[in-house]
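*Asks:* sequence-free structure coming up:
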């Protein structure tokens, strides 16, 4: 038997297969949605059972670093402005925290609520993840701007008291930092006064008593000013607004949490499905099919029709590379039939065309083969036995064109749907191989070849029963389909004693599957074929 009807190319398909992606999503959406619904429901009830959390903020202003007092500036004791990272670290310091805890106790806050705040803050010290009390900064490059001390607690009163307590404790820390500068200025002036009380020397020469008294008077005056600054120093931070009593809890939000969990689960499920799909070995090229031991009858490129394309199968055949690929398939089928019979078949051969799964392009290939046989003067009968789709009437029968329909027992014959082509449709929604073959047998003598578009083999078991009683079975495998499915089909046919004529590799983007000659539409197809198949894909 001939192993291949044409030269084969071993290039790999690289383009994104949107049809395969759609099949993947169609198969995964139900478990993903069920899982997402279950998890979001659990998240809703879990969040609804959690205690309320209230949040509020106190505002602080970050002032310029200069004090505005010449004495302090000249004594080099001005408290500099601090970057936000340092202020945030100060908020976590033991001095500020202990002062805030003491303020909470002095405010008469409920002991249980106070202890809950203390425990939460201390636990966050150990973990380094701060939520109960946080600091946000909005300062410019000169470190001038504002800070917000935000606190959250289990009641509005506790949240307000905590925010105010930590804000005021931070202000006191900043005041003490500035006061330290004043104390250094006071110490510097006191030292100068002690020197003047002795025998002052300036430039290595003793100062006379009048000059010393004048200098001593200036230092005493500066000391008096520093004493005043001790009471009025405020640092670089000041309170803008205290925390207000919050009206609504910020958490829990059961509906929001449920929606977030739902969206995250759907997203993760899709990623998992895509990742799992990437691990599946898929048909990519002729090398993927060689191990099956069947001849490869032809390679067909993908054809994507535009919405403006008016015709059914004729729109596919306008693509020269696709039509030429069908010619190789036709040659491979006829050669395989001759090899099986040893001579030309005296009666019209019955050829079943099938695939492992749906959406592999077998229906388009069936109607395309019918057109190629018809153009060579053969009378063709196409049998639409695909009980799921019934695509042949869309591909072959033009919309709006009057047809002669002859009703039979379980079928009906549509006469002259295309050039030299009739269509036999099932009238019932199930496949009965025995009854179908009887209907075909009564018509067989009127045709040169019969092409049967069957359901996918892995979807309808009766497809194999039908394949056992025809002259040949042609299998279609589309690029991107799981290779295990094709292997399973070949194994099932072998188990039942069915010897397929060969394989057609569909939607193959490889070297040699191009349109180098720029084929135009066939005149015979243009004149005789019609219909509307929308923006279909082979």
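*Replies:* Structure received. All values reported here derive from a predicted model rather than from experimental measurement. Numbering: from 1, shown residues only.

*Asks:* can we go C-alpha only for contacts and neighbour counts from here?
*Replies:* Will do.

*Asks:* Please name every helix or strand in contact with the helix ranked longest in the chain.
*Replies:* In the chain, with assignment by DSSP state H, the single longest helix is helix 156-197. Here helix 156-197 touches strand 54-62, helix 84-91, helix 94-106, helix 111-127, strand 145-153, helix 209-232, strand 237-241, going by 3 or more Cα pairs under 8 Å, 6 or more residues apart in numbering; DSSP states H and E.

*Asks:* Which one, of these, ends up nearest to residue 407?
*Replies:* Judged by Cα to Cα, the one of those that comes nearest to residue 407 is strand 54-62, at 76.4 Å.

*Asks:* Identify each buried residue in that closest one, please.
*Replies:* Buried residues in strand 54-62, counting neighbours by 16 or more other Cα atoms under 10 Å, are found at 54-62.

*Asks:* want to try JSON lines for those residues, with distance to residue 188 as columns?
*Replies:* Below are the buried residues of strand 54-62 laid out as JSON lines (distance: Cα to Cα, whole Å):
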{"residue": "54", "distance to residue 188": "49"}
{"residue": "55", "distance to residue 188": "46"}
{"residue": "56", "distance to residue 188": "44"}
{"residue": "57", "distance to residue 188": "40"}
{"residue": "58", "distance to residue 188": "37"}
{"residue": "59", "distance to residue 188": "35"}
{"residue": "60", "distance to residue 188": "32"}
{"residue": "61", "distance to residue 188": "30"}
{"residue": "62", "distance to residue 188": "28"}
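
*Asks:* Just give me the closest of those residues to residue 439.
*Replies:* Checking the buried residues of strand 54-62 against residue 439 with Cα to Cα, the nearest one is residue 54 at 78.0 Å.

*Asks:* take the one below as the second:
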């Protein structure tokens, strides 16, 4: 009768239900991440960014020195960005920052250290260059600089532009200076030769002509030196920024919150797909036994408990004092509360129900000491006698039960010290439990035995042999499918007649599922 596995297909409805169950954690994760990012970035200093433009026009450099203007050769696309992060430009920029009169001394020192650190790590971010050059070599470069204030960003942009223009001008004049040095060296050699006394008239005239030509070239080079320019040109100075580019706490928090929502939803969906715990009646139906209904774990006489009564009556045929074992695969699955709910529901229809607490002492069933003193006791058999199960086993002819409410009586188990696994099966009256249940429940329409868990105490299997059948409570989402399957297999192997399964839901009063158990413990402590 026992099926092996629930279907592996993940239905959209089941996935949606899993996301709904975890929606609080998803929202809390997104809100927590967003709030953390907002607080973090709100504590960061503002960063302002100033931007200026450097234009360029492609020119052709002539090999001769007969022109009056010398312009630097254009650099390939990307080379200028490398130059900005190179030792020449960065070294000059750092030197200019150290001597910047418009910056406080503390900021000069901080900027110098920051630029040096970025240069050493080869990750310059404070000053950046964006190329907008067409294939013909014409266009502009956007130079951006970041600072802690609008004025600092503007000063840093000006200094970076100055360092770049000086580098470009030095590159343009490097060839002309080399030519000037060679012409000067040639003039010195010609003058030395003219000073020789053994020169012929012809050699002297040739040297004088050469000297005149070299002096004309030297003069032209001097003129060209005055017209040297780089291929970069400053278009306009930067405008002081009005708003910081970072941090943007609200924007970043919203972005991280959305990402956290997406990540949390994906993680929740993955957990739902991988979750093999019992979540609904469809999962229980895969086990092969009837599902009597679904009831809350802490509410009696409400919702699905009526279906449990009707379906259980259909299984039994008639109420004739049948002893029914109410158990679960492990503790804390709501079996004790289910017992109480079933008794209250049956009593509401006019039936009399006796509850025998044969498992561990339950907070839901066991009365307090104060209530025991003032309670109304009903005689089950004999005169006076035992008021707890263990005493009743020693004196089965004289037993009393506590009247919980009209139509519902309880024979409690006793103190916590009596909760020893397997103790009931070792008792001398163990073989006669069926007769004792029938004797004690003679004045009742149904006897409900609140037994221990199937996987933790062999007494539950022993009790199953003395009852008409067992109702197994399964807590929603608490245990995996295979664990419930293992418990039912043990019951089947022991010959326990399982009447059906009841899905018990966690308490609905606590809005976050993970806090329900803690809330219940607090209530019991109070």
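*Replies:* Done, it's in. Keep in mind that what you see is a predicted model, and the values were worked out from it rather than measured.

*Asks:* Minimum distance to residue 461 of the first structure: which of the helices and strands packed on helix 156-197 of the first structure has it?
*Replies:* Closest of these to residue 461 of the first structure is helix 111-127, at 61.7 Å (criterion: Cα to Cα).

*Asks:* OK, contacts around whatever residue of the first structure lines up with residue 35 of the second structure?
*Replies:* Mapped onto the first structure by TM-score structural alignment, residue 35 of the second structure lines up with residue 41. By Cα atoms under 8 Å, 6 or more residues apart in numbering, the contact set of residue 41 of the first structure is residue 258.

*Asks:* Check the mean deviation of the helix or strand containing residue 41 of the first structure from the second structure.
*Replies:* Here residue 41 of the first structure, judged by DSSP states H and E, is contained in helix 18-49. Compared with the second structure after fitting, helix 18-49 of the first structure deviates on average by 2.4 Å (mean Cα distance after the TM-score superposition for the first structure).

*Asks:* That helix: which residues count as buried?
*Replies:* The neighbour-count check on helix 18-49 of the first structure (16+ other Cα under 10 Å) flags 20, 28, 32-33, 35-38, 40-41, 43-44, 47-48 as buried.

*Asks:* quick one, strands of the stretch 351-500 of the second structure?
*Replies:* Taking DSSP state E, counting those that start in this stretch, the strands of the stretch 351-500 of the second structure run over residues 353-357, 377-381, 399-405, 408-411, 446-450, 469-475, 498-505.

*Asks:* Turn those strands into JSON lines, columns for distance to residue 265 of the second structure and mean neighbour count.
*Replies:* Below are these laid out as JSON lines (distance: least, Cα to Cα, whole Å; neighbours: other Cα atoms under 10 Å):
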{"stretch": "strand 353-357", "distance to residue 265 of the second structure": "44", "mean neighbour count": "27"}
{"stretch": "strand 377-381", "distance to residue 265 of the second structure": "55", "mean neighbour count": "19"}
{"stretch": "strand 399-405", "distance to residue 265 of the second structure": "46", "mean neighbour count": "20"}
{"stretch": "strand 408-411", "distance to residue 265 of the second structure": "47", "mean neighbour count": "26"}
{"stretch": "strand 446-450", "distance to residue 265 of the second structure": "40", "mean neighbour count": "28"}
{"stretch": "strand 469-475", "distance to residue 265 of the second structure": "25", "mean neighbour count": "27"}
{"stretch": "strand 498-505", "distance to residue 265 of the second structure": "24", "mean neighbour count": "24"}
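
*Asks:* for the ones you listed, which one sits closest to residue 330 of the second structure?
*Replies:* strand 469-475 (8.8 Å).

*Asks:* Show me what that closest one is packed up against.
*Replies:* Applying 3+ Cα pairs under 8 Å, 6+ apart, one finds that strand 469-475 of the second structure makes contact with strand 322-328, helix 335-348, strand 498-505.

*Asks:* let's go with 10 Å and repeat that
*Replies:* When contacts are defined as 3 or more Cα pairs under 10 Å, 6 or more residues apart in numbering; DSSP states H and E, strand 469-475 of the second structure sits against strand 291-296, helix 305-316, strand 322-328, helix 335-348, strand 446-450, helix 459-464, helix 481-493, strand 498-505.

*Asks:* buried residues in the longest one?
*Replies:* Looking back up the chat, that one is helix 335-348 of the second structure. Residues of helix 335-348 of the second structure classed as buried: 335-347 (neighbour count, 16+ other Cα under 10 Å).

*Asks:* With adjacent residues omitted, what lies nearest to residue 128 of the second structure?
*Replies:* Distances taken as Cα to Cα, 6 or more residues apart in numbering place residue 144 nearest to residue 128 of the second structure, at 5.4 Å, with adjacent residues excluded.

*Asks:* Please apply the same query to residue 330 of the first structure.
*Replies:* Distances taken as Cα to Cα, 6+ apart place residue 369 nearest to residue 330 of the first structure, at 6.6 Å, with adjacent residues excluded.

*Asks:* looking at it, the one you found is touching residue 474, isn't it?
*Replies:* No. With contact defined as Cα atoms under 10 Å, residue 369 of the first structure does not count as touching residue 474 (11.5 Å).

*Asks:* Overlap of the contact sets of these two?
*Replies:* Residues touching both residue 369 of the first structure and residue 474 by Cα atoms under 10 Å, 6 or more residues apart in numbering: 329, 333.

*Asks:* Stretch 146-153 of the first structure vs the second structure, average distance?
*Replies:* When the second structure is overlaid, stretch 146-153 of the first structure sits 1.6 Å from its aligned residues on average, using mean Cα distance after the TM-score superposition for the first structure.

*Asks:* Onto which residues of the second structure does that stretch map?
*Replies:* Aligned using TM-score structural alignment, stretch 146-153 of the first structure spans residues 140-147 in the second structure.

*Asks:* Return the residues in contact with residue 146 of the first structure.
*Replies:* So residue 146 of the first structure contacts 59-63, 84, 136-140, 237-240 (Cα under 10 Å, 6+ apart).

*Asks:* With residue 203 of the second structure instead?
*Replies:* Contact analysis of residue 203 of the second structure by Cα under 10 Å, 6+ apart lists 193-194, 209.

*Asks:* again, but for residue 470 of the second structure
*Replies:* Residues near residue 470 of the second structure by Cα under 10 Å, 6+ apart: 323-328, 448-449, 451, 460-461, 463-464, 491, 496-501.

*Asks:* count of residues packed around the counterpart of residue 116 of the first structure in the second structure?
*Replies:* Matched to the second structure by TM-score structural alignment, residue 116 of the first structure sits across from residue 110. A count of neighbours around residue 110 of the second structure, defined by other Cα atoms under 10 Å, yields 13.

*Asks:* got it, and the one 3 residues further on?
*Replies:* By the measure other Cα under 10 Å, the count of residues near residue 113 of the second structure is 13.

*Asks:* do residue 201 of the second structure as well
*Replies:* Quick note: residue 201 of the second structure (other Cα under 10 Å) scores 9 neighbours.
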